[in-house]
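Participant: The sequence isn't on hand, but the structure is:
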């Protein structure tokens, strides 16, 4: 039996699926490379070489992440249709091809999607249309992070309504949960024989207390919880992705607390750390352990779609990387490599016709400045 996360006859970028195909094991996206070793066996009468062949399995998957989906009233009003439903498709159509390029793409859905039945609302207490989830999914998003300072804006009712909608459309979420069972269910997504495990945390909830006994409603940053969660998910996943809602708004460089948390997560075994909350971009950096193991962190992905005003608040991007798994016998090696970044910008015409565009199509000079800012620590 072969583990086949992606084949032509099933949906792209799916959870692990087990199938038989004419009794022949198939593994899409995996190279088979014979490795030859030659131990010598000899005695007084004979000397011969026995060839022992081990197969080397080499597979590669790509991962991307985007920043804050922060739906202010002017954004969802622009998305409203004549029948009272909402569509954000036109806002995302210019970047959807890039979102769909990677095997797995993560988005930070910063506003809870309680739906219009609860009454839509904007800053400072957000509640958003459910349609954004389908539109993101159609554009290429495979999992939504929902642990942030706005998770509890409209209370438990909005959280439960939003999570139920994610379940209905089959879009995995991480960082806020329906109950303890949901919270203890690992978020694992497979691509090309590589399993990615997801965790998500926030620094707080804007002073709104988490209901006693319902800590599962949102993951609050805790060193002990992070240590335990990372340890557990590493038992199931090849790659551990940790989303952190942290930092100071509108600061273009991370503070010491962010660096401390990133170093801690990396030391526990996080492979990829993606940051949110500052609403502006912060650089990418490698974190290397004494044993040579390296983790990759992007301190802030900025705003991907929002109604915030100001140049750097309108700029976000698509952070991408590649992961290669090399298996020989019982030995497995995971390599994170080839980080890259596509800057994006939110445009609008007097508060209408919102669109997310590749920045290079709007302002090539600013695009180069942003790339220099994001890569500045990768050059060291």
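Facilitator: In hand now; what should we look at? If you're wondering where the values come from, they're calculated on a predicted model, not measured in any experiment. Residues are numbered from 1 along each chain as shown.
Participant: Please make it C-alpha for all contacts and neighbour counts, starting now.
Facilitator: Fine.
Participant: which residues touch residue 295?
Facilitator: Contacts here follow CA atoms under 8 Å, 6 or more residues apart in numbering; on that basis residue 295 touches 266, 270, 271, 272, 273, 286, 287, 288, 336.
Participant: hmm, I was thinking of residue 47
Facilitator: Residue 47 touches 40, 41, counting by CA under 8 Å, 6+ apart.
Participant: Please repeat the previous calculation with a cut-off of 7 Å.
Facilitator: residue 41 (CA atoms under 7 Å, 6 or more residues apart in numbering).
Participant: which stretches of the stretch 151-300 of the chain form strands?
Facilitator: Ranges of strands in the stretch 151-300 of the chain, per DSSP state E, counting those that start in this stretch, are 173-174, 187-191, 194-202, 239-245, 272-276, 281-288, 294-301.
Participant: Would you mind giving the ones you listed as TSV with distance to residue 116 added?
Facilitator: Formatted as TSV, those follow (distance: least, CA to CA, whole Å):
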stretch	distance to residue 116
strand 173-174	20
strand 187-191	28
strand 194-202	25
strand 239-245	26
strand 272-276	26
strand 281-288	31
strand 294-301	28
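Participant: adding another structure so you can compare the two:
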């Protein structure tokens, strides 16, 4: 009897479920779609209108790794939009900045040229595993977005050897963009090159005026493949093989500038924390005169650190030296899928009208290869994860939260005096 009752109940339940099955399937499909398409439904970003407070006298925006090839290119093709689409949601921040810089992680190559294409195919067969490049036109996208300089001293800019160097310089020297850490030589002898070759030195210091403050910026990489290093007679990038040149250039910049900034490509990929080499190099650059170190390479955010070197009590001419080190700003435009590689930030160095200086961090999330400020119902979780990583090694008195940003008082930190 009980068995018949059970069978009867099962038939009734099945009959009812068949009537509701389409509705249940729709609900289940919607729930399953959230992880894949949720950013389009619950994270629809609003374009910021006013991103700059009235008390900011000069603003420098800094970002991490940018790669405009591979699946980033594919996403642009699928959308029917130009490659510059990747900057759509961050252009307002750049427009309200006075200077914008970042790490450009690939060469610019005209791959449609048959001769170039054949060289690329041959190089991929006999060299490193991963070869990145962006199509010709990427340099214009950077300028249109508002970039003033890009660091090219990294481990992918010469993925196709000398072809990478020549193609990248050919295309990028045609636009109004300072190229950091790359050149046709390193510390070349006078008269070594023809006069029309304007970019000759991979260790060149670039200067810009920040409303009365002279700021110096240069680029360097500790991560590279054999054959990448520039030398007196060979083009390439500034690597730790030219560490002596880096030291002398930072010293030179410190004598000429009020603030010295160094793009540094270093660290271990996907590791949320600096290694011993980073700490050693940060100390060395601080001792030479670096004030702000802009780190990248690991593809994830890393903690910000403060390096302080006390003056030598036996040397009356010595003085304290302090720098702020952004060990890694993470990815900014990339196609990697792990959640940590999609956490990003836009760093902004503000010189204030009252003479102070602050370094602030806007939480960003990469979606469909494009960075944008975190938004939607997941914003609190994402912001907490981003800010917890960035401030992990900072003393509590050096940072504060203000208007959804992590803010560091550089005057209080002893990095930049008013």
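Facilitator: Sure, I can see it. This structure is a prediction, so every number in the text was calculated from the model and none was measured.
Participant: Any idea what the TM-score comes out to?
Facilitator: After superposition, the two chains reach a TM-score of 0.73 (TM-score structural alignment, normalised by the length of structure 1), with 308 aligned residues with a CA RMSD of 2.8 Å.
Participant: about what we covered before: among the contacts of residue 295 of structure 1, which one lies nearest to residue 59 of structure 1?
Facilitator: Of all these, residue 59 of structure 1 sits closest to residue 336, with 12.2 Å by CA to CA.
Participant: With residue 215 of structure 1 as the reference, measure out to the closest one.
Facilitator: To residue 215 of structure 1, residue 336 of structure 1 is 33 Å away according to CA to CA, to the nearest Å.
Participant: which of the two has more neighbours?
Facilitator: It is residue 336, of residue 336 of structure 1 and residue 215, that has more neighbours when counted by other CA atoms under 10 Å, with 20 against 16.
Participant: related to what we said a few turns ago, of the strands of the stretch 151-300 of structure 1, which is nearest residue 98 of structure 1?
Facilitator: Distance to residue 98 of structure 1, taken as CA to CA, is lowest for strand 294-301 among those, at 15.6 Å.
Participant: quick one: the closest one aligns where in structure 2?
Facilitator: Using TM-score structural alignment, strand 294-301 of structure 1 corresponds to residues 322-329 of structure 2.
Participant: Distance from the matching stretch to the middle of the chain?
Facilitator: 13 Å (CA atoms, centre = their mean, to the nearest Å).
Participant: related to what we said a few turns ago, what's the closest of the strands of the stretch 151-300 of structure 1 to residue 252 of structure 1?
Facilitator: strand 281-288 (5.2 Å).
Participant: Any idea how many residues pack against residue 137 of structure 1?
Facilitator: Neighbour tally, residue 137 of structure 1, other CA under 10 Å: 21.
Participant: Structure 2: which residue goes with that one?
Facilitator: In structure 2, the residue matched to residue 137 of structure 1 (TM-score structural alignment) is residue 143.
Participant: And residue 241 of structure 1, by the same measure?
Facilitator: When structure 2 is aligned by TM-score structural alignment, residue 241 of structure 1 is paired with residue 261.
Participant: For that match, give its distance to residue 216 of structure 2.
Facilitator: Taking CA to CA, one finds residue 261 of structure 2 at 6 Å from residue 216 of structure 2.
Participant: Check residue 188 of structure 2 too.
Facilitator: 20 Å.
Participant: Looking at these two, which is more packed in?
Facilitator: residue 216 (23 against 17).
Participant: The closest residue to residue 326 of structure 1 other than its chain neighbours: what's it in contact with?
Facilitator: Using CA to CA, 6 or more residues apart in numbering and skipping the chain neighbours, the partner closest in space to residue 326 of structure 1 is residue 58 (4.6 Å). Counting by CA under 7 Å, 6+ apart, residue 58 of structure 1 makes contact with 30, 31, 32, 324, 325, 326, 327.
Participant: could I get these as JSON lines with distance to residue 357 of structure 1 and secondary structure?
Facilitator: Compiled in JSON lines, the contacts of residue 58 of structure 1 are given as follows (distance: CA to CA, whole Å; DSSP: H, G, I helix; E, B strand; the rest coil):
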{"residue": "30", "distance to residue 357 of structure 1": "34", "secondary structure": "strand"}
{"residue": "31", "distance to residue 357 of structure 1": "36", "secondary structure": "strand"}
{"residue": "32", "distance to residue 357 of structure 1": "40", "secondary structure": "strand"}
{"residue": "324", "distance to residue 357 of structure 1": "30", "secondary structure": "strand"}
{"residue": "325", "distance to residue 357 of structure 1": "33", "secondary structure": "strand"}
{"residue": "326", "distance to residue 357 of structure 1": "36", "secondary structure": "strand"}
{"residue": "327", "distance to residue 357 of structure 1": "39", "secondary structure": "strand"}
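Participant: Residue 209 of structure 2 -> structure 1?
Facilitator: Looks like residue 209 of structure 2 aligns to residue 190 there (TM-score structural alignment).
Participant: my guess is its match contacts residue 196, does it?
Facilitator: Yes. Contact criterion CA atoms under 7 Å: residue 190 of structure 1 and residue 196 qualify, at 6.0 Å.
Participant: got a list of what the nearest residue to residue 258 of structure 2 once chain neighbours are set aside touches?
Facilitator: Nearest non-adjacent residue to residue 258 of structure 2, counting by CA to CA, 6+ apart: residue 214, 5.3 Å away. Applying CA under 7 Å, 6+ apart, we find residue 214 of structure 2 in contact with 207, 208, 257, 258, 259.
Participant: What subset of those residues is buried?
Facilitator: 207, 257, 258, 259 (16 or more other CA atoms under 10 Å).
Participant: contacting residues around the first one?
Facilitator: In this structure, residue 207 of structure 2 makes contact with 214, 215, 216, 217, judged by CA under 7 Å, 6+ apart.
Participant: farthest pair in those?
Facilitator: Once CA to CA is applied, the contacts of residue 207 of structure 2 give 214 and 217 as the farthest pair, at 10.2 Å.
Participant: what's the spacing between the most centrally placed residue in structure 2 and residue 362 of structure 2?
Facilitator: The centre of structure 2 sits closest to residue 64, judged by CA atoms, centre = their mean, with a distance of 0.7 Å. Distance, residue 64 of structure 2 to residue 362 of structure 2, using CA to CA: 13 Å.
Participant: same thing with residue 385 of structure 2?
Facilitator: Taking CA to CA, one finds residue 385 of structure 2 at 13 Å from residue 362 of structure 2.
Participant: residue ranges of the strands in the stretch 301-418 of structure 2, please?
Facilitator: Using DSSP E, counting those that start in this stretch, strands in the stretch 301-418 of structure 2 cover 304-309, 321-326, 331-333, 343-352, 357-367, 370-373, 399-402, 405-409.
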